[in-house]
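# Mind folding the following:
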Amino acid sequence: MPRFQILLFQGLLWLGILLTQTFLIGGGENILETIPKSGIIVLGQMTLVYFNTLFLFPRLYLKKKHFLYLIIGLMLILAISYGVQELVEYFYPRGRYRGVRKISTLTKSWYFLGRSFPLFMAFLLSTLLQVTRLFAIKEKESVQLRSEKLETELKFLRSQTNPHFLFNALNNIYTLTLIKSDKAPDYLLVLSDMLRYMLYECNAPKVRLEKEIGYIRHFISLNLLKDSRGLNVNFDCGEIPDHLEIAPMLLIPLVENAFKHSKFEDKANGWINIKLQLLGESLHLNVQNSLPDKSHTTDDTGGIGLVNVRRQLELIYPDQFQLSINEQDQVFSVDLIIEKL
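The predicted structure is shown next:
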């Protein structure tokens, strides 16, 4: 909140307290005569509140000197209460103001304690306000710290995306240029779109699901440069609404893993089946691939990729996802469901 608005709010608050106190204790007196008397009382309350807020609280309470803070606070309350009482009696010796005229010592003592109670409440409320404000600041800093930590971890996880396909794609495109294939420029544009998506659009927390699917299609096409027919690679994608969004680069590691370990180049034994669809409000991705050589599934890169996907899901979609990984009869299967996408 801007400083001017803070000062305006505080000014209106004290004005409201002054008017309220004037009507409460003024009795039948003339309002113009009662306001100065009430002003002395409010001035004492303001002195206590601001002295506590600007001096006592930061120098004693925040430094864990709670007992000293309490003692000085009580002494300050009594001192200001006495000062307010003496000022009112000095300026209005004949006033009809309740409890101000000359009275017995005992009655005056009770009056003094009664006068101190509102000051005690003002001191207590100002302390509670500062404690609440301090708690809110710490909570905000804690949330910001957690958010920054989460963002840092997500960036690190996304940076671990396997660049293996990129080297293969460049080598394949280079081969096309050597044989002067007309397809080389088109595939360079595809690769350019993929890199643009990775470098610029993936910095956002969410991207349109269509773009993530487009990246997967480009990835598949670049991996099938040597055989554009790709008869043993199937990608089945249902209709996707335009408004749906997803965390960027979340699905592609599952597809990368299939291409890395399936030996899909082996027309007789290698294959990949990818199916992506919406089931109600849930996104369902199923990736299956052949396992000609099971030893290929245990390398560090593939393992890190799947672990990273699970970690990203835990950070971005806690309690919203199901991820199952199965290997059976030379078939590796990954099934992902993200609910309420």
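
# C-alpha from now on. contacts and neighbour counts both.
Noted.

# Residue 172 and residue 184, how far apart?
9 Å (CA to CA, to the nearest Å).

# I'd like the structure of this one too, to check against the first:
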Amino acid sequence: MNIEKLKNNISSTVLIHVIIWGLFMSMALIPFYENSTDINADFFVQWVTGIALFYLNYYYLVPNLLLHKKAGLYITIVVVILLILMTIRFLYFMPEVRNPMVTRLMNTAANNQLQRGPHQGKPPLFFKIIPTLFYIFIIAASTVIRTLTEYHNNEQNKLIMESNRTASELNYLRKQTNPHFLFNALNSIYSLAYKKSDLVPDAIVTLSEMMRYMLYETDNQTVFLEKEINYIKNYLELQKLRLNNIENIYINIHGETREKYIEPLLLISFVENAFKYGTDYKGAAYVKIKISIENDNLDFWIENKIQDYTKDPDNSGIGMNNIENRLDLLYPNSHQLTILETDGTYTAHLKLKLDQLKKTNT
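Here you go, the predicted structure:
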């Protein structure tokens, strides 16, 4: 937040407080005008000290004592302040005419007493404690407001911290995705170069298109689904260049992909995993992909044959763990992932609600 914006916020807050106190004092002045009574010094003392007490309690006593579990010290200080304020008012201001509403009640009570006996002119004790009740109300109001404000701020801070934590995790997972893909792609090109294949230039061009997408598109929170699917198609073409048997590699897409958004590089881990475990030592692969889009629902299905493969316990499963973590973070209540492994076939089925995210820059 820049200094100018901070100054504007402070000015707005001060103006709001002035207006609120002005309204309260205006309502308190109504009885003076209704009864044509002069405004006495006690009225101003009451409001000035009341407002000062409000902010003392709001900005210092509650946050530094009450909210720090020092209730005993807080109550002691409040009682002492009340005693000091009331002593000052009774000694210096209370003999003057009071608030006209209170005065009217006091006169009525005094008249009643005059009819009864010798205690004329002495107001009942109740009217003497009204200023104390005013201060107690001020303390109670400022305490409740500050407590609720602190609770609200704490909840907001928790949300911000959770949001920052989620963003950090997503950045970490994205950074894992890029080198993971690059490692696999370079392996594919290396295989072609090792065979002295004439397809190496085509592979490099395909890889450059994919890298351009990764560099310039995936910094966004979401990307167009159409571009994400084109990225998967390029990856398939890159794999086909290095394999000997590509008859069982295909992708079917049904539905409208335009104006749909998805988290970038979300599906590629499924595809990488399928080629990693679905390619045999002869260079033959069995990978089938189906993508169906209906309204804002994505249905992604991928199947591969499980070939004889010795897993590296330190490196295997990075892609799938990555994708599951990202799904939990980005689509916690709007995805369903089913993974089946039967009779040498591995199947992953993902249902996703696309309208949970919009294309925005991170």
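
# Got a TM-score for the pair?
After superposition, the two chains reach a TM-score (TM-score structural alignment, normalised by the length of structure 1) of 0.84; 333 aligned residues with a CA RMSD of 3.2 Å.

# Look up how far residue 22 of structure 1 lies from residue 97 of structure 1.
11 Å.

# In terms of neighbours, single out the busier of the two.
residue 22 (23 against 20; other CA atoms under 10 Å).

# Just the element for that one, please.
Using DSSP states H and E, residue 22 of structure 1 falls within helix 3-25.

# Check which element follows that helix along the chain.
helix 31-51.

# from the middle of its chain, how far away would that following helix be?
43 Å (CA atoms, centre = their mean, to the nearest Å).

# How about stretch 230-248 of structure 1?
29 Å.

# quick one, what contacts whichever residue in structure 1 pairs up with residue 222 of structure 2?
Aligned counterpart of residue 222 of structure 2 in structure 1: residue 206 (TM-score structural alignment). Residue 206 of structure 1 makes contacts with 245, 246, 247, 248, as judged by CA atoms under 8 Å, 6 or more residues apart in numbering.

# Show me the subset of these that structure 2 keeps too.
Of the contacts of residue 206 of structure 1, the ones still in contact in structure 2 (both residues aligned by TM-score structural alignment, their matches' CA atoms under 8 Å) are 245, 246, 247, 248.

# and the gap between the last one and residue 70 of structure 1?
This points to residue 248 of structure 1. 54 Å.

# Pick out whichever of these two has more residues nearby.
Counted by other CA under 10 Å, residue 248 of structure 1 and residue 70 do not tie: residue 248 has more neighbours, with 21 against 14.

# The more buried one: which element?
Going by DSSP H and E, residue 248 of structure 1 is not in any helix or strand.

# What residue in structure 2 is paired with it?
That one, residue 248 of structure 1, aligns with residue 264 by TM-score structural alignment.

# hang on, its match packs against residue 227?
No: between residue 264 of structure 2 and residue 227 there is no contact, the gap being 9.2 Å when judged by CA atoms under 8 Å.

# What separation do you get for residue 196 of structure 1 and residue 237 of structure 1?
If you go by CA to CA, the gap between residue 196 of structure 1 and residue 237 of structure 1 works out to 23 Å.

# Now the terminal residues of stretch 293-307 of structure 1, how far apart.
Stretch 293-307 of structure 1: ends 21 Å apart by CA to CA.

# buried set for that stretch?
Buried residues in stretch 293-307 of structure 1, counted by 16 or more other CA atoms under 10 Å: 297, 302, 304, 305, 306.

# Repeat that for stretch 53-67 of structure 1.
Neighbour count says stretch 53-67 of structure 1 has 53, 56, 57, 60, 61 buried, by 16+ other CA under 10 Å.

# State the distance from residue 347 of structure 2 to residue 34 of structure 2.
83 Å.

# higher neighbour count, these two?
Taking neighbours as other CA under 10 Å, residue 347 of structure 2 and residue 34 compare with residue 347 leading, 19 against 10.

# Which parts of structure 1 are helices?
3-25, 31-51, 66-91, 105-159, 164-178, 184-199, 209-223, 252-261, 300-316 (DSSP state H).

# Average offset of the first one relative to structure 2?
Translated: helix 3-25 of structure 1. Average distance, helix 3-25 of structure 1 versus aligned residues of structure 2 after superposition (mean CA distance after the TM-score superposition for structure 1): 1.1 Å.

# Tell me which other helices or strands that helix touches.
helix 31-51 (3 or more CA pairs under 8 Å, 6 or more residues apart in numbering; DSSP states H and E).

# which parts of the helix it packs on are buried?
Of the residues in helix 31-51 of structure 1, those buried (16+ other CA under 10 Å) are 34-46, 48-49.

# Same question for stretch 309-323 of structure 1.
Buried residues in stretch 309-323 of structure 1, counted by 16+ other CA under 10 Å: 309, 310, 311, 312, 313, 316, 317, 321.
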